[in-house]
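S.K.: below are the sequence and a predicted model; questions follow.
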Amino acid sequence: MGIRLVTGGVRSGKSRFAESLCMDAGNVTYIATGTAEDEEMRARIEIHRQRRPAHWNVVEEPFDLAQAIGQIPPEHQVLLDSVTTWVSYGLSVFGEKEWSRRVERETESWLKSLEQRETVIVTDEIGLGGVAMHPVSRAFQDTLGWVNQKIAGQANEVWLVIAGIPWRVKK
């Protein structure tokens, strides 16, 4: 049992790599946090759908990850893609101040529900760029950075994917 965190930049190949880590599992439940609110996001989601094996279960849940995880049979491996869109969704729904009060509690809740599961979590590495100029963008950077650190601290493995090449950072 354990958590494997896969991080990297946008379009780095992290989702494809995370999916490859789950290919040998008999039962996989894929938790998709992205929502198809515009044509470009619909296209991105469709690429992910086409790439996934047809026998994988899919749960689309943009926010209540603990509840979604609680509904998954214990023998299923969990693939959570992605923490980035979860943080973004929380900011857009609750606003910066309310989300900053909720995010720690929410993160700890769903991470706790993954302790006894084989899990792969996908997120974007936010710490390689400069500090954003807009307050909402800085709130996003700060929040995702904190959440990523929390997950990485509990993860058994951490992978960084750069240009489609996975590098193991923590084992």
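M.R.: Received it, and whenever you're ready, just let me know what you need.
S.K.: C-alpha from now on. contacts and neighbour counts both.
M.R.: Fine.
S.K.: quick one: the helices in this protein?
M.R.: Here the chain has its helices, by DSSP state H, at 14-22, 39-51, 65-70, 83-112, 135-154.
S.K.: redo the ones you listed as TSV? Include distance to residue 168 and mean neighbour count.
M.R.: Converted to TSV, the helices of the chain look like this (distance: least, CA to CA, whole Å; neighbours: other CA atoms under 10 Å):
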stretch	distance to residue 168	mean neighbour count
helix 14-22	12	20
helix 39-51	23	12
helix 65-70	26	17
helix 83-112	19	17
helix 135-154	12	18
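S.K.: wait, which of those helices is closest to residue 163?
M.R.: Smallest distance to residue 163 across those (CA to CA): 9.1 Å, for helix 14-22.
S.K.: how far does the closest one sit from the chain's center?
M.R.: Chain-centre distance of helix 14-22: 12 Å, with CA atoms, centre = their mean, to the nearest Å.
S.K.: other SSEs contacting it?
M.R.: Judged by 3 or more CA pairs under 8 Å, 6 or more residues apart in numbering; DSSP states H and E, helix 14-22 is in contact with strand 2-8, strand 77-81, strand 118-124, strand 157-162.
S.K.: now do that helix and strand 77-81, the angle between them.
M.R.: Inter-element angle recorded for helix 14-22 and strand 77-81: 180 degrees (by axes from the mean of the first three to the mean of the last three CA atoms, to 10 degrees).
S.K.: and here's the other structure:
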Amino acid sequence: MLNDQRHTLVLGGIRSGKTGLAEAQALQQSLPVVYVATATAGDEEMTQRISRHQTLRPDVWGLVEEPLDLAKVLREQGRQSPVPCLLIDCMSLWVSNLLHIGDAQFQRQRDAFLEQIESYPGSLIVVSNETGLGTIGMDPLTRKFCDELGWLNQALAQRCQHVVLAVAGLSLVLKDSVDNDVE
């Protein structure tokens, strides 16, 4: 059984198996699991993706759909009894959502979320795309997205005790420590 207060970051590329690995970790939890979805269904293809993900999750898991204010979700869920394991999927969609609300609001939401990560009293499993292995984007928005997601991933890795990289459905442990690395 996993430590019920461990924070895990699961990184990987598109279709690397990162969500499946995160869900497998959540299934090992002894406490309730709440899936926190950051996706919004802006078109039919995305609607189908969301539906597919929903059908694969256990019915007993809770669901919170929140495209912007993840700090609020962590505050609210941290007050539950028992405190649930939160599986947050995914940071790349969240960053994309935040880029459309302006720089000041982006920074406030990011900082508040990272602060709540540090104080969340239960287990967290955070899924994110690793963009640092790709090419440099051709347009300013793509470059900003990759920069912001890369910096967020670094900040999350500092705050998580366990960090894994998903490649072809396999996990490579990048960090596995008992103590939190936050300075």
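M.R.: Right, received. Where do you want to start? Quantities reported herein were computed from a predicted structural model and do not represent experimental measurements.
S.K.: ok so, going back, closest one to residue 171 of structure 1 among the helices of structure 1?
M.R.: helix 135-154 (10.8 Å).
S.K.: in structure 2, what residues pair with the closest one?
M.R.: Using TM-score structural alignment, helix 135-154 of structure 1 corresponds to residues 140-159 of structure 2.
S.K.: for the spatially most central residue of structure 2, list the residues it contacts.
M.R.: Geometric centre of structure 2, nearest residue: residue 126, 3.0 Å, by CA atoms, centre = their mean. Listed by CA atoms under 8 Å, 6 or more residues apart in numbering, the contact set of residue 126 of structure 2 reads 7, 8, 9, 10, 22, 87, 88, 89, 90, 91.
S.K.: with residue 106 of structure 2 as the reference, measure out to the fifth one.
M.R.: This points to residue 22 of structure 2. According to CA to CA, to the nearest Å, residue 22 of structure 2 and residue 106 of structure 2 sit 26 Å apart.
S.K.: same deal with residue 171 of structure 2?
M.R.: Residue 171 of structure 2 is 30 Å from residue 106 of structure 2, by CA to CA.
S.K.: again, but for residue 63 of structure 2
M.R.: Residue 63 of structure 2 is 24 Å from residue 106 of structure 2, by CA to CA.
S.K.: ok, the residue of structure 1 most remote from its centre to residue 24 of structure 1 distance?
M.R.: Distance to the chain centre peaks in structure 1 at residue 133, reaching 24.9 Å (criterion: CA atoms, centre = their mean). The spacing between residue 133 of structure 1 and residue 24 of structure 1, counted by CA to CA, is 43 Å.
S.K.: picking up where we left off before, would you turn the helices of structure 1 into a markdown table with distance to residue 160 of structure 1?
M.R.: Shown next, in a markdown table, are the helices of structure 1 (distance: least, CA to CA, whole Å):
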| stretch | distance to residue 160 of structure 1 |
| --- | --- |
| helix 14-22 | 8 |
| helix 39-51 | 19 |
| helix 65-70 | 23 |
| helix 83-112 | 15 |
| helix 135-154 | 11 |
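S.K.: to residue 161 of structure 1, which of these lies closest?
M.R.: helix 14-22 (5.5 Å).
S.K.: average distance between the closest one and structure 2?
M.R.: In the superposition with structure 2, the average deviation recorded for helix 14-22 of structure 1 is 0.4 Å (mean CA distance after the TM-score superposition for structure 1).
S.K.: that helix maps to which residues in structure 2?
M.R.: Against structure 2, helix 14-22 of structure 1 falls on residues 18-26 (TM-score structural alignment).
S.K.: what's next to the matching stretch, contact-wise?
M.R.: Contacts for stretch 18-26 of structure 2 (CA under 8 Å, 6+ apart): 2, 10-12, 33, 57, 85, 87, 89, 125-128, 165-167, 169, 171.
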